[in-house]
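1. I need the structure of the sequence given here:
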Amino acid sequence: MAAPVARDQELELHVDSLAFGGNGVARLNGFVVFVRRGLPGDTVRARVTKVKRSHAEAIAVEVVEPSVKRVEAPCAHYPACGGCRFQDLAYDAQLEAKQEQVREALRRIGGIAEPPVEPIVPAESQFFYRNKLEYSFTATPAGPALGFHRAGRWDEVLEIEKCWLTTDLGNAIRGAVRDWAREERLDAYDQAEHTGYLRHLVVREGRNTGQVLGQLVTAAGERFDRDQFVEVLRRFPEVRSIHWAVNETPAEVTNLPTTLLWGEEAIEEQLCGLRFRVRPNAFLQTNTAMAERLYEIAGEFAALTGGETVYDLYCGIGTIGLSLASRALTVWGVEVSEESVACALENADLNGISNAAFFAGETADALAELHERAGDPDVIVVDPPRAGLSNKAVRRLGRLEAPRIVYVSCNPTTLAGNVKELAASWGYTLERVRPVDMFPHTPHVESVSLLT
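-> Okay, the predicted model is just below:
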């Protein structure tokens, strides 16, 4: 049966809800249309951009009748900037949508008729919450500028004057680097033409320590004065670490080997009463306050009594495992990033924790060797990337038959698929799921689940 709509056709649609990923969900005589920039309760005129047999995609070109849930976005760059999607949606409606997305994924993909989803934990701060931002350089008539990609565009960067996700300090550092680039007459990299020099600026803040790490990413060659760049950043007393990385590939990446230009190799952050050293490429949740809430929930679900062997899989710099160590017999962490493992080992020493060990390796491949070393796990904590657990990882996890699995997820669809497989093939039951809003005004939602 042919789809009832055609590409470039304009339709008047009523948006019922938000799909995971952030598009509005509308229906035309039962046929689903995903509407970019459509919010729940809106009536919009939308232009169809893609048609498939099961659904269509469209973009709202006019809000015919706005939803009562619409609010005024505070950021001058919204909605052109791709950094936020929902500044114009009331925060309680964002929370409602995210909680429902977790529930719906578990129902539709996980096959659970009544998922045990608990009330979502709201963010402590709706704005200025990020501890890390990656800015792209762009060319303007006034010279190089820094900002984010325009919404939906890979080849256009929008200059940002004030970002509502970072701090005043973060905004000031970005402005100072922009002024330096102009004074030095350096040119911004053009992603479409693959020409130019300045590519990215990464700013990481220890929100509980006040320490800052800055990283400049350029194309090949050293075409700037190191001392001048260091002097610009050292005007901010919070800056403790300054790095430079070179990207010779077309890909827009910042996770690269770095050269230390000045200061310490890493900065420190404090989480859950522990100290953590954070290097340029080490993974750390980008909302410090909510990371602490996330780890507290993981600890609650783990329900440790002091005698347990805990596996911490996809352990990063050891944040979750080390926060559990005082309540466990032993903690064993596995992480693919060698730099993160080095940080985890360093962080264990920094906090005087002697019952935690960390190893580098692909989780699915490392589990057999880990089991030989550590013995049977009582609790397994997993915090996989957005793609979730691979089929091999699920199989090897299931074979361990741990009494409790605590699953920290950043993607409800892959969580649901993993939960379904763990239930069908390995006899696990999903006992609890608590969504956590780490990233207000974005489509992303975290959750912590307990399987037994």
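
2. For the rest of this, base every contact and every neighbour count on C-alpha atoms.
-> Fine.

3. Can you show me the strands along the stretch 351-452 of the chain?
-> For the stretch 351-452 of the chain, applying DSSP state E, counting those that start in this stretch gives strands covering 356-360, 379-382, 404-409, 430-436, 446-451.

4. To compare with the earlier structure, here is another sequence to fold:
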Amino acid sequence: MLTLPHCEYFEAGRCRSCVLIETPYPTQLSAKERRCRELLPQVPESLWLPSVAGGTADFRNKAKLVVGGWAGRVTLGILGPDGEGIDLRDCLIQEPGIRDAIPHLGAFLEETGLPPYDVPRKRGELKFVHVTLAPSGELMLRFVVRTQQALQTLRKALPRLLVRVPQASVVSVNLLPEHKAVLEGEREELLLGSSLEMELGDVSLHLRPQSFFQTNTTVARALYAQAAEWAAREQPESIWDLYCGVGGFALHCAAPPVRSGAGSSAPPRVLGVEISESAVESARRSAADAGIDAEFVAADATAYALSAPAASIPHTVIVNPPRRGIGPELAAWLEAAPAQRVIYSSCNPESLARDLAAMPSWGVLSARVFDMFPHTRHLEVMVLLERRG
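-> Predicted structure coming up:
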């Protein structure tokens, strides 16, 4: 579907998050492709695969909603320049399952009587509601509040919440007592369930309330499938997935259908490294559910790689860093390491270009744009690298 959604919020100037929503979608995608090609001039046009489109509406699997308004009459959306809440509950980029749930969440929060947090005056309780939708239709709901009292109110009101939002399979409350512009605090209390199962074909990933996951499920499937295809070409004996998160790349590269399709008689030894212990626990559970023999370690990716014995370094390394990129230390390690393939997935082509410039021994075999974030200038780009000579 390439028809742009008619967004009344944008037209009225109430929300400008989707800065490109009035730009024809093919034009948006072409601009992202052009940006990547200009930043990566060493990649010939023939090596760029067709881009993966992200859709124009109904594509976002997670909503991070600011709670505004006042007790008994809340807004769910964003804050305006004056710190007042702007209601965006009908935002058309959210998947329909999220849009359907938001009015019921609003009614539930109004029933609790808890006051929304007033940013200018630094008072109130309710700060955010995070809503994540699985392909099954199940929801993970996460309430970010300021005090223990609000936590207890929500705990007591859980039965009423489940009447209004029966699709909820995971519910948690995060405490953020500080008056600062962050999305979450350190303390997380589970009220229901433990993880949301994201079914992605051959592998399902378990997400906990604090887990990171790509916000576009359809594009995430394509991203993981592309990495698995690239990894399987040489049937490597070993793979490392650095910055592995909940294990998406590692588990897809080790999944049985990929192995059999590549004609390999034995699966690769797969190791994922991620600094978040919660994400590592989720990855281990997903591996166990899928019957995949994979190892996951809670550690800093760069520190782990730099301290690894030379004999343990794998044939293929996957990196999926945050926006800052892998940085000079890990780039230098990859430049000198005996690995033969690197799959680099980046949400920032500028940092990708810097990192590749620091790795002159590696050449690009293939590249692809994944439009994870339609109507914005953000994107995901992935390259397959081979050691030269």
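
5. still on that earlier bit, so which of the strands of the stretch 351-452 of structure 1 is nearest Val117 of structure 1?
-> For the strands of the stretch 351-452 of structure 1, distance to Val117 of structure 1 was read as C-alpha to C-alpha. The smallest value, 4.7 Å, belongs to strand 430-436.

6. equivalent range in structure 2 for the closest one?
-> Per TM-score structural alignment, the counterpart of strand 430-436 of structure 1 in structure 2 is residues 364-370.

7. cool, and stretch 31-45 of structure 1?
-> Here stretch 31-45 of structure 1 fails to align to any part of structure 2, judged by TM-score structural alignment.

8. any idea what Glu296 of structure 1 aligns with in structure 2?
-> Aligned partner of Glu296 of structure 1 by TM-score structural alignment: Ala225.

9. no, scratch that, I was asking about Thr258 of structure 1
-> Using TM-score structural alignment, the partner of Thr258 of structure 1 in structure 2 is Glu188.

10. Just give the number of residues close to that match.
-> 17 (other C-alpha atoms under 10 Å).

11. same deal with Glu229 of structure 2?
-> 16.

12. cool, and Arg178 of structure 1?
-> 18.

13. Tell me the spacing between it and Cys315 of structure 1.
-> According to C-alpha to C-alpha, to the nearest Å, Arg178 of structure 1 and Cys315 of structure 1 sit 35 Å apart.

14. For the stretch 51-200 of structure 2, which segments are assigned as helices?
-> Applying DSSP state H, counting those that start in this stretch to the stretch 51-200 of structure 2 gives helices spanning 96-112, 148-156, 158-164.

15. Would you mind finding the most buried of those helices?
-> Mean neighbours per residue, mean count of other C-alpha atoms under 10 Å, is largest over the helices of the stretch 51-200 of structure 2 for helix 96-112, with a mean of 18.

16. after superposition, how close is it to structure 1?
-> Once the two are superposed, helix 96-112 of structure 2 sits an average of 2.2 Å from its aligned residues in structure 1 (mean C-alpha distance after the TM-score superposition for structure 1).

17. now the match of strand 430-436 of structure 1, how far from the centre of its chain.
-> Stretch 364-370 of structure 2 sits 20 Å away from the centroid of its parent chain (C-alpha atoms, centre = their mean, to the nearest Å).

18. related to what we said a few turns ago, export the helices of the stretch 51-200 of structure 2 to TSV and tack on distance to Ser276 of structure 2?
-> Output for the helices of the stretch 51-200 of structure 2, formatted as TSV (distance: least, C-alpha to C-alpha, whole Å):
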stretch	distance to Ser276 of structure 2
helix 96-112	27
helix 148-156	24
helix 158-164	28
